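Student: Just a sequence and a predicted model for now, questions to come.
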Amino acid sequence: MEDHYCLYLALALVSLLVVIAKRRRAHGHGLCLPPGPWQLPFIGSMHHIAGKLPHRAMRDLSRRHGPVMLLRIGERHLRKVAVTELLSARRVLSFRAVREEEVAALLRACATCAAATGPGGVVEMRARLSALVADATARVVVGDRCKDRDVFLRELGRAIELVAGFNPADLWPSSRLVGWLSGAVRRAERCRDTVYGILDRIIEEHLVEIDSGRAGENEDLLHVLLKIQKEGSLQIPLDMDVLKAVIFDIFGAGSETSATTLEWALAELIRNPKAMRRATAEVRDAFGTLGTVPEHALGELRYLHLVIRETLRLHTPLPLLLPRQSREEACRVLGYDVPRGATVLVNAWALGRDERVEVDLKGADFELLPFGAGRRMCPGMAFGLANVELALASLLFHFDWEVPGLADPAELDMTEAFGITARRKANLLLRPILRVPVPGL
């Protein structure tokens, strides 16, 4: 009799599995969907990554479910392409104008701290580096330092926080209640209004310069965009709101990522004294007789370039790159169908940490993609690298660096913060020791 019960139970379980399989296939409209972790109602797969850094959590999940996974986060279906299957990355992703004035301002600030005693000799690197990159970006984009730089940077930071992770209003877009309770929409609108108010004043000044013919050789990116708008040479209209959104995106992408990379590079050199000594010796041997770091000669610093490249590999500024959306009716990756409208995430952080490969970072080798690849590859790669190269070389040339109260450099806290960019969780506090006089002091 017990054997009969076991048989009935087995048949019932098989029937249940068949029904579940049919429902899953029907849900996918006959598509062969990628595997993924088990889901819960309403939140989907969120419990698998909650409380963790998304790029690390997804890397761990991919080790169990494979390099192509289907996750549901709220109402969003995310297809996550990750880790070691390079073919899948290829399938999905088939002005150098830094002014030395910004770097000089940073060096003078550090030299002032180096001359101080006690707590005053410590530099909060994040604030200094953010201001440096913001000023350099401002010169290229709007032609001069932004008079409202501090307010602009504050709102930029808030905007980055709003898109830092899985915002409830984005995960459940059909629910007005969720959007209202999260308050994200209201905060985003306040941030936008403040930033656009600053940009309105800058645009008005540029329009006056264009109409009077005073732009001349000092044309910046905003001058160019305004002329394109006036000529109407684009196939799509470039209205003022779109133009301001473009400018804000350039500041966000150019400032946050470059400052984050600089901070990580200094932190990695602090943790590795041998690498710090070698990089410092290289830049001082190259430019010691000049007393400063010339921008045009940065190509001589081969080891420094390797340091920056390794920093981008270990600490990809945008670990999951910018989200893509599948627009094809039938797109197959590694034998799986990608539903139309699915959000596609590429874990560039995990790809860069595959120890089996050695590649370039310009987007042709899909194992290392700090700037993305394909048509949506970062157009500001050269500008971003210039921001990092000149600043880092100058900081190493003029100063030795130490962490107050840290006996063992290997114990430096390297915890990442949660966000769209993988910045350091703790501010990097360093004491500069002046070795080579800073010009102008």
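Tutor: Now that the structure is in, tell me what you want to look at.
Student: alpha carbons only for contacts and neighbour counts from here, please
Tutor: OK.
Student: where exactly do the strands run in the stretch 1-150 of the chain?
Tutor: Secondary structure of the stretch 1-150 of the chain (DSSP state E, counting those that start in this stretch): strands at 68-73, 76-81, 123-124.
Student: Of all those strands, which one is nearest residue 343?
Tutor: Nearest to residue 343, of all these, is strand 76-81, at 4.8 Å by Cα to Cα.
Student: name the helices or strands packed onto the closest one?
Tutor: strand 68-73, strand 343-346 (3 or more Cα pairs under 8 Å, 6 or more residues apart in numbering; DSSP states H and E).
Student: Put together a markdown table for those, with distance to residue 87 on each row.
Tutor: Formatted as a markdown table, the helices and strands packed on strand 76-81 follow (distance: least, Cα to Cα, whole Å):
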| stretch | distance to residue 87 |
| --- | --- |
| strand 68-73 | 11 |
| strand 343-346 | 12 |
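Student: adding another structure so you can compare the two:
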Amino acid sequence: MSLRLGTTDAIVVSSAAAARDVLQRYDNVLAARSVTDAGRALGNHERSVIWLPATSQLWKRLRAVCTNHLFSARGLEATRATREEAVRQLVSCLGRRTGETLEVGRVVFSCVLNLVSGALFSEDVAGLSSDRARELETLVRDTVEEATKPNLSDLFPVLARLDLQGRRRRSAEFIGRFYDFFDPIIARRVKARGSGEHVGDDFLDVLLQLHSMDQLSLQTVKSFLLDLFAAGTDTNTIAVEWTMAELLRHPAVMSKVRAELRDALGSKPCPDESDVGRLPYLRAVVMESMRLHPPSPMLVPHLAMADGAEVGGFTVPAGTKVIINLWAIMRDPASWAEPEAFVPERFVGASDADFRGTDRLEFMPFGAGRRACPGAPMATRVVTLLLASMLHAFEWRLPEGMKPCDVDVRDWFGTSLNMVTPLKAVPVPSSR
């Protein structure tokens, strides 16, 4: 579908075949970014891996740091204990609150927050269920949403200098607050490294080593941490909340998941990542939930850098914005039987590779092509481990008076796919 957005031409891609043209066949022409005016706040677009063009040397360097360190097999193994400890803390916290009606997404966010911060700079930044965690949750969602909200400045660039809706101003405020959050963490680490008090190899150490070699500025380090921190906390939390919602709506599926956990774990109180591979049905449940409720329903828009690309048989002129609608692609009746139904069995036998959008673009919750999310390997581990731990340690019930059909699965369609009504549930100690 083509449309005119103010003074800009755009196409919306809603099928796997058209997505293959964009993300594989003409990836070299269509991999640029259409940077929003809000995304330019504080010059962040010049340092952010989200907004930098794929031809940029800085973009290539940042992507390489991700794939070679944080999300490589070695990097994931190095931070595995941090993830497992964060999940154990969540289970312990839930154990103290059994019988309470909890807002699932809020509790999960607190865990994911410390899990991500531990992987990035080896620090817990907030206590579970603390005011600090809630502040950061709000800041993450405000930052993500503000950068891509509809904006007159994007529709009519001549108006951008006026910032009529205040989008750039608010984005600058949110990004600035994140920089203020990172500053003392970075300062402490620089001081410790300089005095010899700290000898480590976490992700912040890698970035500071590159800074000492004049390959990254400190501003770029902060922008990069912001990209990873915001994406890692928001999407993982959303994926867990939606999966829990579908399980509570489908008691038979919940029973099958818990039976698989009992068979695989026995009396083991809390799973670790080595157990995740023995939970194929839970993996299928996660994949089906992500198909119906992709945490990022629309990919960040691409931009045609030159003429010559063809999408769905139509020529795409240079300067055209390309919007990829993952939500529509993963519910396309041409690709899926009963596309609106929650049927985990369709993914039984799938592997981690199926999350990555390499072969089957009908299912690509993390995008595909050169701009695919590099964090997919960590995200699949985190989401599955969190769910396995929560479902093995506790039975989950709906609040008094609610039936499975009462769970509200309406979505709030923005940069992230949030639930209109946050999911509430009651953890009860598992009888196993």
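Tutor: On my side now, so go ahead. Model, not experiment: these values are computed from the prediction.
Student: Just give the TM-score of the two.
Tutor: With the length set by TM-score structural alignment, normalised by the length of the second structure, the two chains reach a TM-score of 0.78; 358 aligned residues with a Cα RMSD of 2.2 Å.
Student: picking up where we left off before, select, out of the strands of the stretch 1-150 of the first structure, the one closest to residue 363 of the first structure.
Tutor: Closest to residue 363 of the first structure of those, according to Cα to Cα: strand 76-81, at 16.1 Å.
Student: Correct me if wrong: residue 388 of the first structure contacts residue 263.
Tutor: No: in this structure, residue 388 of the first structure is not within contact of residue 263 by Cα atoms under 8 Å, at 9.7 Å.
Student: Tell me how far the aligned partner of residue 405 of the second structure in the first structure lies from residue 293 of the first structure.
Tutor: When the first structure is aligned by TM-score structural alignment, residue 405 of the second structure is paired with residue 410. Using Cα to Cα, to the nearest Å, residue 410 of the first structure is found at 29 Å from residue 293 of the first structure.
Student: quick one: which of these two has more around it?
Tutor: It is residue 293, of residue 410 of the first structure and residue 293, that has more neighbours when counted by other Cα atoms under 10 Å, with 23 against 13.
Student: which residues does the more buried one contact?
Tutor: The contact partners of residue 293 of the first structure, by Cα atoms under 8 Å, 6 or more residues apart in numbering, come to 287, 390, 393, 394, 397.
Student: Of these, which belong to helices?
Tutor: 287, 390, 393, 394, 397 (DSSP state H).
Student: isn't the last one right next to residue 286, touching?
Tutor: It refers to residue 397 of the first structure. No: between residue 397 of the first structure and residue 286 there is no contact under Cα under 8 Å: 9.6 Å.
Student: Who has more neighbours out of those two?
Tutor: A count of neighbours by other Cα under 10 Å puts residue 397 above the other of residue 397 of the first structure and residue 286, at 27 against 15.
Student: residues touching the residue mapped onto the more buried one from the second structure, list them.
Tutor: Structural alignment (TM-score structural alignment) places residue 397 of the first structure against residue 392 in the second structure. Residue 392 of the second structure sits next to 258, 261, 262, 269, 270, 430, 432 when contact means Cα under 8 Å, 6+ apart.
Student: By neighbours, which of those residues wins?
Tutor: Neighbours here mean other Cα under 10 Å. Within these, the largest count is held by residue 261, at 26 neighbours.
Student: so which strand or helix has the aligned partner of it in the first structure?
Tutor: The pairwise alignment with the first structure assigns residue 261 of the second structure to residue 283, based on TM-score structural alignment. According to DSSP states H and E, residue 283 of the first structure maps onto helix 273-287.
Student: And that helix, what does it pack against?
Tutor: Counting contacts by 3+ Cα pairs under 8 Å, 6+ apart, helix 273-287 of the first structure is packed against helix 257-271, helix 302-314, helix 381-398.
Student: Any buried residues in the shortest one, and which?
Tutor: The one in question is helix 302-314 of the first structure. Within helix 302-314 of the first structure, the residues that count as buried by 16 or more other Cα atoms under 10 Å are 304, 305, 307, 308, 309, 311, 312, 313, 314.
Student: Now distance to residue 420 of the first structure too, for these, in TSV please.
Tutor: Output for the buried residues of helix 302-314 of the first structure, formatted as TSV (distance: Cα to Cα, whole Å):
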residue	distance to residue 420 of the first structure
304	27
305	25
307	23
308	20
309	20
311	17
312	15
313	16
314	16
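Student: By neighbours, which of the contacts of residue 293 of the first structure wins?
Tutor: When neighbours are counted by other Cα under 10 Å, residue 397 leads the contacts of residue 293 of the first structure with 27 neighbours.
Student: quick one: residue 308 of the first structure from residue 209 of the first structure, how far?
Tutor: Taking Cα to Cα as the measure, residue 308 of the first structure and residue 209 of the first structure are separated by 39 Å.
Student: Please read the previous query as pertaining to residue 238 of the first structure.
Tutor: Using Cα to Cα, residue 238 of the first structure is found at 20 Å from residue 209 of the first structure.
Student: Could you do residue 387 of the first structure as well?
Tutor: The gap separating residue 387 of the first structure from residue 209 of the first structure is 28 Å, by Cα to Cα.
Student: Assumed residue 165 of the second structure was part of a strand.
Tutor: No: using DSSP: H, G, I helix; E, B strand; the rest coil, the secondary structure at residue 165 of the second structure is coil, not a strand.
Student: Give me the distance between it and residue 6 of the second structure.
Tutor: 16 Å.
Student: Same question for residue 231 of the second structure.
Tutor: 29 Å.
Student: Same question for residue 280 of the second structure.
Tutor: Distance from residue 280 of the second structure to residue 6 of the second structure, counting by Cα to Cα: 47 Å.
Student: Residue 259 of the second structure now?
Tutor: Distance of residue 259 of the second structure to residue 6 of the second structure, given as Cα to Cα: 54 Å.
Student: repeat for residue 214 of the second structure
Tutor: Noted for residue 214 of the second structure: a distance of 41 Å to residue 6 of the second structure, by Cα to Cα.
Student: again, but for residue 266 of the second structure
Tutor: Note on residue 266 of the second structure: its distance to residue 6 of the second structure, by Cα to Cα, is 59 Å.
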